[in-house]
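1. A predicted structure for the sequence below; I have some questions about it.
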Amino acid sequence: MYGVVGAYFAYYYKSNWLKYKRSLFLIGFVILVFPKFISFNNFGTIYLCVFSFSINAIGTLFLIPYLSDFKKTKNAFIHKIVTYISLISYSMYLINLSIVKKWILNNVQIEDINSYLLIIIKYFLYWFLTIILSILIYKYFEIPTTKLREKIN
């Protein structure tokens, strides 16, 4: 739903879409990062089950004006990273939160580490595992499937 709203504004209000891209990027970044540092003890279950999906989608929507105007930078390394992540994005969608967070990270038990440090470790481990597993799915499933489709056609 939020993507449709974003597409509408990008098409019909392109000047405002691009005019406020930095402000919206900052707001989107805050929306995405802020809930990670707040404890939702009394409100946690309903937040995680209902509101977190909409808040993450809105935060991502606010990032899009800046990212949609992202041009090839002078730094080719950053451009290659962004391009490669866009290639493995469907695999990242398949891996998503369910496999990495629910099955893998919840089973990581480290007792002797500060809880804040543990959160940081799990956060980076989540991204590391998501990217590695996505690369494997892309390389060993998506590419062969695409080649097979091209042979059939």
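-> Good, I have the coordinates.

2. Please make it C-alpha for all contacts and neighbour counts, starting now.
-> Noted.

3. contact partners of the strand or helix carrying Ser91?
-> Assessed by DSSP states H and E, Ser91 sits inside helix 89-97. In this structure, residues lying in contact with helix 89-97 by C-alpha atoms under 8 Å, 6 or more residues apart in numbering are 130-131, 133-135, 137-138.

4. Which other helices and strands does the next helix or strand after it contact?
-> Later in the chain than helix 89-97, the nearest helix or strand by DSSP H and E is helix 115-137. Using 3 or more C-alpha pairs under 8 Å, 6 or more residues apart in numbering; DSSP states H and E, the elements in contact with helix 115-137 are helix 89-97.

5. try this one side by side with the last:
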Amino acid sequence: MQDLEMFHFHLERALYILKFRDKKLAECWVTQLNTSMGVQHTESFLTAAVLELSLTDTKTFHWVLDNLCAWRPYAHLLVEVTRFTLKKLISKGFIPSQDFSFDAQGKILMHEQTKKAIMADVSESDRLFMEKVLVIPQQSQQIPSLTV
């Protein structure tokens, strides 16, 4: 029970600190937490915090992923969201380089109708995460081919 209480305490603390939307404050806190709790535990708190924010505070959720996306737990999370999205695209019959492609940052490029099709049956939280890895090219742009 003590471990669960400690996790909940640090999760609440992470939510509190991230809601300030202050990168330096968050970095100082994470450095201190890494020292006292270890990197693995810190990553668990940070991941749980952003998942919680996706349900409770979308403005802070967006700030975290826009400003702290280079942090290892968030970078890993975005990679997993990208994998999830790719699996969803393929399971719905979409074809790489025809219906979707990738940009230089690893985001998924797709047409608006493709996006609508894969977003039709996802939760609000999943939609928020998927929005972070999807790009709709301007109408004049083509989706670049994956093959050369």
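-> Received, thanks. From a predicted model like this one, the values you see are computed outputs, not experimental measurements.

6. Can you pull the TM-score for these?
-> The TM-score (TM-score structural alignment, normalised by the length of the second structure) is 0.28; 74 aligned residues with a C-alpha RMSD of 5.2 Å.

7. which among the contacts of helix 89-97 of the first structure gets closest to Asn56 of the first structure?
-> Set against Asn56 of the first structure, the nearest of these by C-alpha to C-alpha is Thr130 (17.6 Å).

8. For the closest one, give its distance to Gly28 of the first structure.
-> For Thr130 of the first structure, the distance to Gly28 of the first structure (C-alpha to C-alpha, to the nearest Å) stands at 22 Å.

9. same question, Leu61 of the first structure
-> Note on Leu61 of the first structure: its distance to Gly28 of the first structure, by C-alpha to C-alpha, is 7 Å.

10. related to what we said a few turns ago, top of the contacts of helix 89-97 of the first structure by neighbour count?
-> Ser134 (23 neighbours; other C-alpha atoms under 10 Å).

11. For Phe128 of the first structure, grab the count of nearby residues.
-> 13.

12. same check, this time on Thr47 of the second structure
-> Neighbourhood size, Thr47 of the second structure [other C-alpha under 10 Å]: 19.

13. same question, Pro65 of the first structure
-> Using other C-alpha under 10 Å, Pro65 of the first structure has 25 other residues around it.

14. residue contacts, it?
-> By C-alpha under 8 Å, 6+ apart, Pro65 of the first structure lies in contact with 10, 17-18, 20-21, 24-25.

15. what about the helices in the second structure?
-> With DSSP state H, the ranges of helices along the second structure come out as 2-18, 23-37, 39-56, 58-67, 72-91, 112-119, 124-131.

16. Kind regards, and thank you for your time.
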